[in-house]
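J.: predicted coordinates and the sequence they were generated for:
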Amino acid sequence: MSSAAIDDYLKTIYHHTEWQTERITPSQLASELGLAPSSVTEMVRKLAAQGLVTHRPYGPISLTAAGEHRAAAIIRRHRLIETWLVREFGYTWADVHEEAEILEHAISDRLLDGIDARLGRPRFDPHGDAIPDADGTVIREPFVLLADAPLGHCGRVLRVSDRVPGLLEALDEASVDVGSVVCVRGRELLDVGDRAVTLPAAAPAAIWLSA
């Protein structure tokens, strides 16, 4: 199995539990990767044999310390590249993911460190996801998913998922970005300053606010 394939599995498992606590199941992993469940089951066995994940048949999957360290390293690459492309090349947060997917496997550690230094060692990428430091450490503040936030809750937008088609573009049109201060008026309705913003139906499950 290729190094890139291993990284994609580890990155997906890592990403699943960043903003919630439920571990990923084999069927969820297959869905996220767009692969047949049988292929995922075989790959998970191989990852377990390499000491990168722990897994019981039909049970959820967890990263080992070694797996988490490797996953954090590739996540760090991806998010630094996204930040670099947005800041230096004018990419939008809606169109940067696919480019970063290609480049994360291509650039050297030396170039990555140079990018990190040039950007001023950023802590978050354009979507609000934490960028692990060189040893895998991440810093996050307390958060609440918009879908779980009570009416009247006010907070900063900490993170927006890039997995929901059209959401980032809709937020751009509404001038809502990571760091925007919003107040919850309804499941799909926010106050942003003196404006009322109606969100797409998928937004409450894809936006995180400061708690």
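T.: In hand now; what should we look at?
J.: from here on, just use CA atoms for contacts and neighbour counts.
T.: Will do.
J.: run the chain-centre distance for the longest helix along the chain.
T.: Ordering each helix of the chain by length in residues (DSSP state H) puts helix 65-89 first. For helix 65-89, the distance from its own C-alpha centre to the chain's C-alpha centre is 10 Å (Cα atoms, centre = their mean, to the nearest Å).
J.: over to stretch 15-22?
T.: With Cα atoms, centre = their mean, you get 10 Å for stretch 15-22.
J.: now that stretch: buried residues?
T.: Using 16 or more other Cα atoms under 10 Å as the test for burial, stretch 15-22 gives 15-16.
J.: second one coming, line it up with the first:
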Amino acid sequence: MIPSTAAEDYVKAIYGHTEWQPEPISPSQLAAALGLANSTVTEMVKKLAAAGLVRHRPYGAVELTDEGLALALRQVRRHRVVETWLVEQHGYDWDEVHDEAEVLEHAMSDRLLDSLAAALGDPVRDPHGDPIPAADGTVVRPDAVLLAEAAVGHVGAVVRISDADPAMLRFLADAGIALDAAVEVVGLKPYSGSIEVRVAGADVALGPDVARAVWLAS
């Protein structure tokens, strides 16, 4: 079976859900991630299961098979190499690349992809810190702790920032919170859920949504 663009998008979304946390994705979560109706996703999941790309029981989670994982890693590699290429070679900001990469990742050949990766020095992470799978599917993920779960006194470099919200990326950039920036957790405000961090000598208060989008070296 030659995978369709839709199949590639589905397996990539399933992979992305469990990349930084262990809980498998439900059909309703998958629908939300893809911006589609639950009924549409249910039908497509049945097709993916018939094609051997996912495992799914009624009312249960959706999980990738080995074949589905291989396809997902291929698409993730494409997406993240393209994002890196747009930032490093074309002057895009890190909050601008996701939608462009969503289109371009389906249009390039493996030969072009490998050529781009080689020209970039075979990067191992994208502009947001997400690991770029190697051509053979190998993934090297840094040891990391979610900022929302870090203890007071924890100090670590930023190793990953979720790219789900471009406005949040701009806010974090303005606050000096970018990849490799040293961040110290200096205080927690349990009733508001905010976390105070120190970056480059300045204290910054981050809301709970932001704290759940940043990972620090553990």
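T.: Received, thanks. Just so we're clear, the structure is a prediction, and the values are computed from it rather than from any experiment.
J.: can you calculate the TM-score here?
T.: Once superposed, the chains reach a TM-score of 0.96 (TM-score structural alignment, normalised by the length of the first structure), with 211 aligned residues with a Cα RMSD of 1.4 Å.
J.: I'd like to know which elements the longest helix of the first structure is packed against.
T.: helix 3-16, helix 97-103, helix 109-118 (3 or more Cα pairs under 8 Å, 6 or more residues apart in numbering; DSSP states H and E).
J.: just the angle between that helix and helix 3-16, please?
T.: Here helix 65-89 of the first structure runs at an angle of 90 degrees relative to helix 3-16 (axes from the mean of the first three to the mean of the last three Cα atoms, to 10 degrees).
J.: quick revisit: of the helices and strands packed on helix 65-89 of the first structure, which stretch is the most buried?
T.: Comparing these by mean neighbour count (mean count of other Cα atoms under 10 Å), helix 3-16 comes out on top with a mean of 18.
J.: just checking, what packs against that one?
T.: Applying 3+ Cα pairs under 8 Å, 6+ apart, we find helix 3-16 of the first structure packed against helix 26-33, strand 61-63, helix 65-89.
J.: I'd like those as CSV, with mean neighbour count appended.
T.: Putting those into CSV (neighbours: other Cα atoms under 10 Å) gives the following:
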stretch, mean neighbour count
helix 26-33, 17
strand 61-63, 21
helix 65-89, 21
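J.: mind putting the ones you listed into TSV with distance to S108 of the first structure?
T.: Listed next are these as TSV, based on distance: least, Cα to Cα, whole Å:
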stretch	distance to S108 of the first structure
helix 26-33	25
strand 61-63	25
helix 65-89	10
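J.: I102 of the first structure: which of these is closest?
T.: Among these, helix 65-89 comes nearest to I102 of the first structure, with 9.1 Å by Cα to Cα.
J.: which of the helices and strands packed on helix 3-16 of the first structure sits closest to E169 of the first structure?
T.: Across those, closest to E169 of the first structure is helix 65-89 (Cα to Cα), at 14.9 Å.
J.: looking at the helices and strands packed on helix 65-89 of the first structure, which is closest to H153 of the first structure?
T.: Closest among those, once you apply Cα to Cα, is helix 3-16, at 25.3 Å.
J.: give me the contacts around the closest one.
T.: Applying Cα atoms under 8 Å, 6 or more residues apart in numbering, the external contacts of helix 3-16 of the first structure come out as 23-24, 29, 32-33, 47, 61-63, 67-68, 70-72, 74-75, 105.
J.: cool, and stretch 63-83 of the second structure?
T.: Under the contact criterion Cα under 8 Å, 6+ apart, stretch 63-83 of the second structure has outside partners 8, 11-12, 14-15, 24-25, 52-56, 97-98, 100-102, 104-105, 113, 116-117, 123, 125-127, 130, 132-135, 137.
J.: now swap in stretch 41-55 of the second structure and tell me
T.: Residues outside stretch 41-55 of the second structure that contact it (Cα under 8 Å, 6+ apart) are 1, 7, 11, 27, 30-31, 56, 62-69.
J.: rerun at 7 Å
T.: 27, 31, 56, 62-65, 67-68 (Cα atoms under 7 Å, 6 or more residues apart in numbering).
J.: V199 of the second structure: which of these is nearest?
T.: Out of those, the member with the shortest distance to V199 of the second structure (by Cα to Cα) is A31, at 36.6 Å.
J.: my guess is that closest one contacts T40. True?
T.: No: contact criterion Cα atoms under 7 Å: A31 of the second structure and T40 do not qualify, at 8.1 Å.
J.: before we move on, the earlier item: which one of the helices and strands packed on helix 3-16 of the first structure lies nearest to L151 of the first structure?
T.: Minimum separation from L151 of the first structure across these (Cα to Cα) falls at helix 26-33, 30.7 Å.
J.: the second structure: matching residues for that closest one?
T.: Matched against the second structure by TM-score structural alignment, helix 26-33 of the first structure falls on residues 27-34.
J.: with the first structure overlaid, report how far the matching stretch is off on average.
T.: In this overlay with the first structure, the average offset of stretch 27-34 of the second structure from its partner residues is 0.7 Å by mean Cα distance after the TM-score superposition for the first structure.
J.: C-terminal to the helix or strand where A48 of the first structure lies, what's the next element?
T.: Element membership for A48 of the first structure (DSSP states H and E) is helix 37-49. Past helix 37-49 of the first structure, further along toward the C-terminus, the next helix or strand under DSSP H and E is strand 53-55.
J.: tell me how far stretch 95-108 of the first structure lies from the chain's centre.
T.: Distance of stretch 95-108 of the first structure from its chain centroid, counting by Cα atoms, centre = their mean, is 14 Å.
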